[in-house]
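Engineer: quick one: sequence and predicted model below, then my questions.
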Amino acid sequence: MKNLSIFNKLVYMLNSLIATILLLSFLLPYISPKTIPVFAILSLFVPFLIIINMVFALYWLLQFKKQFMLSAIILGIGWVFSTPFYKITESNSSLNDDIKVMSYNVRMFNHWKWIDDDKISKNIKTFITEQSPDIILFQEYYNLEKPLFNYPYKYIKTKNKQDKIGLAIYSKFPILNTGSLNLEHTSNNIIFADILRKKDTIRVYNLHLQSLQLNTSKENFGQANSEKLVARLKERFKKQADQTEIFLAHEKEFKGKKIVAGDFNNTCYSWVYNQISKNKKDAFVEAGKGFGKTFNYWFPMRIDFIFTDETAIINQFSSFSEKNSDHFPIVTKINW
């Protein structure tokens, strides 16, 4: 430190603070939001913290300063012990009898005109037709009068008979059984379908966990309302924890082949991800490449996931950049 300029000393102090926060964030997967709810908020910012620490390491390295070791060591710890932030290699194999699965939060097909484009639903239909997945899991599905997708089997669940918004599972294979976990006091939900493929019954769960409903406008992030924002986030993270426990209790009863996918509204550095991913394979980790970004934000956020049971083989994974929603579609090829 004594050989550093005053400016670099200030930079190193900031570097030390952010590196320490990143190191603490590695504990997030093991602490329930119901225990320390405010700590759970940090899970949203772990990708940002990783990027900032990479910048710090590069800053010191270009100056041939040993201070680069601080961020480098902590990034190395994260690389070894936490879920990958970036995948360098991918699996790109394929078998004729792979099952192609897509998960897509379609944001109600732009029903409320968030995007200034009247062709959003048509664009989504074209994209899905081109990809031709065997199974599609939709979150924030809007039940249109004229169906967009020509699939022989489907299960659509809205919160009540008057609602048009909910979750959907479309399948090219017969659906034997369906159900809903009917999450209470929320517009979010979890549904499932037992799908018959050849002689196998595969349970497919579609999760849409508690939405955070963040608004980046000044009225939400201004100083006067920051405490209210934190309080709302704490409550929503606790709801996610409750919903995760409900899901895990239900999932435990099914012992066969399994696909678990959807919009978790949380990152892979969270307690929610850690709990749901136990004894499962993450399709991105197994076969993906790059950041696997699934949410349209200025830094890479992966909050949509596809998991399988441990007996499955993940042959491919892709995250697309179709800007027809605030989420990007993800697709994987699975075999057993």
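Structural biologist: Structure received. Residues are numbered from 1 along each chain as shown.
Engineer: okay, CA-based contacts and neighbour counts for the rest of this
Structural biologist: Will do.
Engineer: just give the number of residues close to residue 160.
Structural biologist: Residue 160 has 9 neighbours, counted by other Cα atoms under 10 Å.
Engineer: check residue 58 too.
Structural biologist: Residue 58: 15 neighbours (other Cα under 10 Å).
Engineer: which ones are touching it?
Structural biologist: Residue 58 makes contact with residue 68, according to Cα atoms under 8 Å, 6 or more residues apart in numbering.
Engineer: one more structure, for comparison:
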Amino acid sequence: MPKKKKYSFLDKLLYFINSIVATALLLSYFLAFVSPKTVPVFSVASLAVPFLIIANAIFFVYWVFKLRKHFILSGLILLLGWLFLPPFIKFSSKNTARNTDVKVMSYNVRMFNLYNWIKEDGISEKITEFIKEKDPDILAIQEYHHSKKRNLKFPYSYYVPKSKKNNFGLAIFSKYKIINKGSLDFKNSANNAIYIDVIKNKDTIRVYNLHLQSLRLNPKKENFGESSSEKLIGRLKNGFIKQASQVEVFLAHEKQWNRKKVICGDFNNTAFSWVYRQLCKDKKDAFEIAGNGFGKSFNYFFPMRIDFILTDESTNINNFKTYTPKYSDHFPIMSRINFE
């Protein structure tokens, strides 16, 4: 009879921690089915899903190298997530191009660094030059600060300031003629959603720019001491409740449009949330179809994809890319979309 392998105290402790992390990830799979209005703290927990995935992947690799059957626990739970959840990481991408593609970019520019959060000269000019270099056909900007000195060189645009006192808000720029436009005017919030209808050949395409309630996460300033943690969790809960209300307003408006559309924006939430699940119903996620890697769009200490480009199911998504210039706390994303 072969002798059974003895487990060290360290292995027993690690497996205990592994069990907790694996159970937490398994339970988190159900978070997308619970509205923040019902149990707000569940939505707070949804932000930790990327971290839980990474932690379980580390445990899985550790046990495989140790030749211990403990890898089965995290392995099975990661497999379930891979099969039934939006992808956390993509290992392949789609990279095709047609002359009839529309290049759509979404970018939270953080007011072009108006208040010098980034201690570097010329950030505003660098953002402008980056956009010109990538040359999108449609550009949706969140946290846009209007300035007459700034020229992005689009023939058509729609800008809605959220406040009369502060000259910033949402903007959409287009190479195609705008025939209709509007704002949803979220109540009691500095966030908003706007839209334009553009003509491309014989098609009318609606473009939404959606910026859901900000959670004001700052990786350089968050303090997870007892009192600070309570304030942070309270702020996040209130933010998620507002997001739920904003999603309901948006979906009611979107339901009135049954033609081709694209939804760009900063959702301030991950692909594992109730918010994303509601917004992505009957739509394609450009990253999921054509992206590669983590799709990290927010400059946080672990991969967070909170900026999205969604389309109706009838469109073809030929390419998706996340760019990484550190000109904002967000990274710009762009997709080649074919509506024909």
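Structural biologist: Perfect, I can see it now. Every value quoted in this text rests on a predicted model; they were computed, and no experiment measured them.
Engineer: got a TM-score for the pair?
Structural biologist: After superposition, the two chains reach a TM-score (TM-score structural alignment, normalised by the length of structure 1) of 0.97; 336 aligned residues with a Cα RMSD of 1.3 Å.
Engineer: counterpart of residue 286 of structure 2 over in structure 1?
Structural biologist: In structure 1, the residue paired with residue 286 of structure 2 is residue 283, using TM-score structural alignment.
Engineer: ok, its match to residue 76 of structure 1 distance?
Structural biologist: 23 Å (Cα to Cα, to the nearest Å).
Engineer: and for residue 257 of structure 1?
Structural biologist: Distance, residue 257 of structure 1 to residue 76 of structure 1, by Cα to Cα: 34 Å.
Engineer: so between the two, which is more surrounded?
Structural biologist: Neighbours were counted for residue 257 of structure 1 and for residue 76 using other Cα under 10 Å; residue 257 has more, 17 against 12.
Engineer: against structure 2, where does the helix of greatest length in structure 1 fall?
Structural biologist: Looking across structure 1 with DSSP state H, the single longest helix is helix 226-251. In the comparison with structure 2, helix 226-251 of structure 1 aligns to the range 229-254 (TM-score structural alignment).
Engineer: mean distance, the matching stretch to its aligned residues in structure 1?
Structural biologist: Compared with structure 1 after fitting, stretch 229-254 of structure 2 has a mean deviation of 0.8 Å; criterion: mean Cα distance after the TM-score superposition for structure 1.
Engineer: buried ones in that stretch?
Structural biologist: 232-233, 235-247, 250, 254 (16 or more other Cα atoms under 10 Å).
Engineer: centre of the chain to it, how far?
Structural biologist: Stretch 229-254 of structure 2 sits 15 Å away from the centroid of its parent chain (Cα atoms, centre = their mean, to the nearest Å).
Engineer: kindly report the same for stretch 11-27 of structure 1.
Structural biologist: Averaged C-alpha coordinates place stretch 11-27 of structure 1 at 24 Å from its chain's average position (Cα atoms, centre = their mean).
Engineer: ditto for stretch 250-262 of structure 1
Structural biologist: 18 Å.
Engineer: for that stretch, measure first residue to last.
Structural biologist: Span of stretch 250-262 of structure 1 from end to end, Cα to Cα: 16 Å.
Engineer: now check structure 1 for the residue matching residue 297 of structure 2.
Structural biologist: Checking TM-score structural alignment: residue 297 of structure 2 goes with residue 294.
Engineer: my guess is its match contacts residue 325, does it?
Structural biologist: No: Residue 294 of structure 1 is beyond contact range of residue 325, at 10.4 Å (criterion: Cα atoms under 8 Å).
Engineer: skipping adjacent residues, who's closest to the counterpart of residue 311 of structure 2 in structure 1 in space?
Structural biologist: Correspondence of residue 311 of structure 2 to structure 1, assessed by TM-score structural alignment: residue 308. Leaving aside its chain neighbours, residue 308 of structure 1 sits nearest to residue 259 (4.6 Å; criterion: Cα to Cα, 6 or more residues apart in numbering).
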